[in-house]
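Asks: the sequence and its predicted three-dimensional model are supplied below.
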Amino acid sequence: MAELRSLVIVLGDQLDLDASGFDGFDATQDAAWMAEVAEESVHVWSSKPRTALFLAAMRHFAVALEASGRPLHYTRLDAPGNRGSLAAQLSGDIARLKPQRLVMTAPGDWRVLQDVKDVAQANALPLDIREDRHFFCTVREFLAHAKARKSLRMEYFYREQRKRHQILMESAQADEPVGGQWNFDADNREAFDAAGPGDVPPRAAFEPDAITRDVIALVNSRFADHPGLLDGFAWPVTRDQALQSLHAFIEKRLPLFGRYQDAMWPGDPWLYHSHLSAALNLKLLNAREVVAAAQAAYRAGRAPLPSVEGFIRQILGWREYVRGIYWTQMPAYARRNALDAHEDLPPWYWTAGTDMACLRDALTQTLTHGYANHIQRLMVTGLYALMLGVEPRQVHEWYLAVYVDAVEWVELPNTIGMSQYADGGVMGSKPYIATGKYIQRMSPHCKGCRYDPAQRSGDSACPFTTLYWDFLMRHEASLAKNPRMALQVKNVARLSDVQKQEVLERAAAIRQGKVGAASPR
């Protein structure tokens, strides 16, 4: 065998033939390396849809790599001698292949980065880590942005990126946004009327081929006790399928995306959302092409500005911002717990066994499809955990486990910072808390629920509403110092001592599991 110059490590979320790790690749002296390892499904209790998506996409990418003429060393999960972890498998293969150096595109997970560095050091091999070109902003550029400001706010970062990349701007010479404003929230975020969402264009769905069917069978066998279902698995697992998903969204659902981006409807998981985050995070799509497609739809008059701006903000704004937060704040960020929350995550988060209609719907959908929209994550599952006082690490591990698009660089800041306010205000300027009335406004869930969102105490009181008032009372002193929370905190003074005690007793019953869990049948 010819001497191997470079072993190019390809992780499960780096499925792009044009990734920087392949720059300068010479098929006569370099080879790619990929491995399916059980560690990635058990270090958190990864759901079946999430594991299946990663494995199916990896196997399809392996086919594409070989078709491109690039030598590949690939270890399947069920291969004899699979060592079970990325570090162990890589170490074993280095001993066998004897490369002169390791090359990789920068990973999206701090743990994985440390593992690869340790393996390289243990084997006395140079490790060439290259910039991930799937982002508009490098980590170094984000760090420079952060150092130039006393406090971080996504809105200012987003505007800076719009100007820099000339996205939805009037002209290259002017710093004015198209339409005269940066943010179209006032035009977006409507709820559906009583008739519901109507005839929503279907999401792009893909019938599993032989490769994916093999993966589904393997996951159902190997991880039989893991949560989730694979009966309706239809996620894009190839570059071509991801492009079809992008086209379907831009042409059919983007026009109404903005208006209904925060709306929820029971039993309808897909609505007008893009469903592109998994393909983006696996690198089957590049963020630049997704943003360009949305902007082109606006320029051509096929989608209104509020919808296009709202969608682009999710990618150019939030997605880039959370990556910057992750890589400039880790590893300490994962341990943040600013609200000193220590409750356990309710066990029914893994089963959907709750009698709260909104949570039951969001959890059932999550466990079935590995998907929920951003409002279900932030203002249903996340909101409940925040106000209950769940330890942030447990909430993070649940989100990382259950959602098909969960890669730690994007999931951790969204959970620890945005959802749970465990970072004390690095990600967002206030905790996002609300009573059950918010859910009633954005969905019809409350009509079919045994709880009343208008009640904060008593047997029929909505747990969201009870926990909202309990949260304000528990954190009154610290929240009163936050200008964005001052009005909400002042409302606590309107409660009598008796009313406060009633809230505390009801909240205690919720934490003890006496309220919220579905009754055994």
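Replies: Right, received. Where do you want to start?
Asks: going forward, measure contacts and count neighbours with C-alpha atoms only.
Replies: OK.
Asks: so Arg133 lies in a helix, does it not?
Replies: No - assignment of Arg133 by DSSP: H, G, I helix; E, B strand; the rest coil gives coil, placing it outside any helix.
Asks: how far away is it from Ser277?
Replies: Distance, Arg133 to Ser277, by C-alpha to C-alpha, to the nearest Å: 17 Å.
Asks: check Asp16 too.
Replies: 15 Å.
Asks: please say which of the two ends up with more neighbours.
Replies: Per other C-alpha atoms under 10 Å, whichever of Asp16 and Ser277 has more neighbours is Asp16, with 21 against 17.
Asks: that one belongs to a strand?
Replies: No - per three-state DSSP, Asp16 lies outside any strand segment and is coil.
Asks: residues contacting it?
Replies: Residues near Asp16 by C-alpha atoms under 8 Å, 6 or more residues apart in numbering: 61, 283-284.
Asks: excluding chain neighbours, what is closest to Leu345?
Replies: Val390 (5.7 Å; C-alpha to C-alpha, 6 or more residues apart in numbering).
Asks: burial count for that neighbour?
Replies: 22.
Asks: the longest helix anywhere in the chain: which residues count as buried?
Replies: Across the chain, the longest stretch assigned as helix under DSSP state H is helix 48-67. By neighbour count with 16 or more other C-alpha atoms under 10 Å, helix 48-67 contains the buried residues 48-62, 64-65.
Asks: that one: what's the following helix or strand?
Replies: Downstream of helix 48-67, the first helix or strand assigned by DSSP states H and E is strand 72-75.
Asks: contacts for that following strand, please.
Replies: Under C-alpha under 8 Å, 6+ apart, the answer for strand 72-75 is 31-36, 62, 65-66, 82.
Asks: and here is the other one:
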Amino acid sequence: MVSRLVLILGDQLSEEIAALREADREADTVVMAEVMAEASYVPHHPKKIAFLFAAMRKFAAGLEADGWRVRYTRLDDPENAGSILGELLRAAEATGASEVLATEPGEFRLIAALEDSPLPVHMFPDDRFLCSHGEFEAWAEGRKELRMEWFYREMRRRTGLLMEGDQPAGGKWNFDHENRKPAPDDVEFGGPMRFTPDPVVEEVLDLVDARFGDNFGTLRPFWFATDRGQARRALSHFIRNALPKFGDFQDAMLDGNRFLYHAVVSMYLNAGLLTWREICEAAEAAWQAGEAPLNAVEGFIRQIIGWREYMRGIYFLEGPDYTKRNALGHSRSLPAFYWTADTDMRCVARTVEQTRDEAYAHHIQRLMVTGNFALLAGIDPHEVHEWYLAVYADAYEWVEAPNVIGMSQFADGGIVGSKPYVSGGNYIRKMSDYCTSCRYDVGEKSGEKACPFNYLYWAFLHRHRDRFGKNPRMAQMYRTWARMSEDKRTAALQSADAFLGRLDRGARV
């Protein structure tokens, strides 16, 4: 009987993964490996590394208990080859296997490595997703604009989620207008479910502390779920205790509350510990039982079968060069405060501090605080991309790159978004309480005391007028700019120049 290797990557921790379905439990050998090449191609947050290593070890143990032959290599194994391909070659030599079964990775970098393998690699589609590459390509073909809203409606029809016959529940596809309430005075949810590290996790934490202790990010306390059972409990905790108010406050930000009513299950979903279907069906069941309102459930489901699937579709449709796109020609280096939080802009400092401590920030903090600042300041989008890929526990290139290169930085020229997501400080003031304790005054439009988002916003519009001046979604902004007095326009531009000059010199801003 021919023996084959079955490659399982750290974000493929599902017993239903395609390569396992194609394998022979009696003859084949599962290969899993903690390798430095994957742990260090960007300086990953220590919590992300620990989460994946611990979850991998537990998943491998579960496979062995289920009768699979597993060859698992730990990072500190002296024989560790240091890369996925190296571990496959080492396993082939040890077992006599002559070919590999693999599920398509979520990054072109790894796909290319497997395609260059001297061992034949049979790569199967990753069908944990709702929409295949071919289906997304068929949907995209011939469209002038690849808008997520139209794609999302197709996914709703396909799944039947929140559908009443051929019509959306409640008569509308999208309840986003109900999901933009400012930060509440009190939050009744105590945050995501936290798990005490067991001996497996503790051993991994010690390893990660020793090998990656200098990386950006706080390792302990560590509370993530690291197996499917824990991940399912974390999901149930959210559905029961937070989903009812998730919709209302999903865009809100609070200085003293890092999680509000967010689920914080994306890392479990992206690693394979949860499936999109069970998450969405649990949310839908809560609505059907009268335990959560439609606006909350629709907004939550849209993030999963809408944005998540759409982002993956864009990534694979656009190809390996997508992360190098720079449509706006931005070239400023990423400021040091993205790593240190050493800035007087309270919204940025708090978001970076939270990212450092939790390997998590919610979508508005990512898009409208750190992402918004990077776009307004003209930061090199590839550097921005690599920062987001490094610092968040749920970040894999297939989902992170379109969100950053496309949605956040407009570096793809408008494939993902019809306009750049930019705003002045007033949006942050409306959706958070950050501004109340900030050194800068969000009410001031120019000068040393003014919120930098205010004058950087107008400087961005001025700088890119040729590109965006005729964009109908930005017409009102440009009309407002045109109505300003010459003195006000000059003051805004001079304030922006002075601020960016301090930024370039490395001065505290």
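Replies: Thanks, I have the structure now. No experiment lies behind these values; they were computed from the predicted model shown.
Asks: do you know the score for how well these two fit?
Replies: For this chain pair, the superposition-based TM-score is 0.97 by TM-score structural alignment, normalised by the length of structure 2; 509 aligned residues with a C-alpha RMSD of 1.6 Å.
Asks: sorry, back to before: tell me the contacts of the residue nearest to Leu345 of structure 1?
Replies: 341-345.
Asks: with Val489 of structure 1 instead?
Replies: Listed by C-alpha under 8 Å, 6+ apart, the contact partners of Val489 of structure 1 are 472-473, 476, 479-480.
Asks: and it, what's its match in structure 2?
Replies: Correspondence of Val489 of structure 1 to structure 2, assessed by TM-score structural alignment: Tyr478.
Asks: next: Asp132 of structure 1.
Replies: Counting by TM-score structural alignment, Asp132 of structure 1 corresponds to Asp126 in structure 2.
Asks: do I have it right that that match meets Ala18?
Replies: Yes - between Asp126 of structure 2 and Ala18 there is a contact under C-alpha atoms under 8 Å: 6.4 Å.
Asks: what segments of the stretch 151-300 of structure 2 are helices?
Replies: 199-212, 228-241, 243-249, 266-271, 276-288, 294-301 (DSSP state H, counting those that start in this stretch).
Asks: out of the ones you listed, nearest to Ala482 of structure 2?
Replies: Comparison of the helices of the stretch 151-300 of structure 2 against Ala482 of structure 2 by C-alpha to C-alpha identifies helix 243-249 as nearest, at 34.3 Å.
Asks: and the residue nearest to Leu345 of structure 1, how far is that from Lys117 of structure 1?
Replies: With C-alpha to C-alpha as the criterion, Val390 of structure 1 and Lys117 of structure 1 are 33 Å apart.
Asks: how close does Glu298 of structure 2 sit to Lys430 of structure 2?
Replies: To Lys430 of structure 2, Glu298 of structure 2 is 23 Å away according to C-alpha to C-alpha.
Asks: hang on, the match of Val489 of structure 1 in a helix?
Replies: Yes - when classified by three-state DSSP, Tyr478 of structure 2 is found to be part of a helix.
Asks: count of neighbours near Tyr468 of structure 1?
Replies: Tyr468 of structure 1 has 23 neighbours, counted by other C-alpha under 10 Å.
Asks: once you drop chain neighbours, what's closest to Ser307 of structure 1?
Replies: In space, Ser307 of structure 1 is closest to Gly258, 3.8 Å off (C-alpha to C-alpha, 6+ apart).
Asks: before we move on, what about His363 of structure 2?
Replies: Among residues not flanking His363 of structure 2 along the chain, Asp251 sits closest, at 7.6 Å (C-alpha to C-alpha, 6+ apart).
Asks: the one you found maps to what in structure 1?
Replies: By TM-score structural alignment, Asp251 of structure 2 lines up with Asp262.
Asks: Thr226 of structure 2 now?
Replies: Counting by TM-score structural alignment, the partner of Thr226 of structure 2 is Val237.
Asks: who's in contact with the residue mapped onto Asp28 of structure 2 from structure 1?
Replies: Alignment note (TM-score structural alignment): Asp28 of structure 2 maps to Asp30 of structure 1. The contact partners of Asp30 of structure 1, taken as C-alpha under 8 Å, 6+ apart, are 4-8, 71.
Asks: out of those, which is nearest to Arg302 of structure 1?
Replies: Looking across the contacts of Asp30 of structure 1 and measuring by C-alpha to C-alpha, the closest to Arg302 of structure 1 is Val8, at 41.5 Å.
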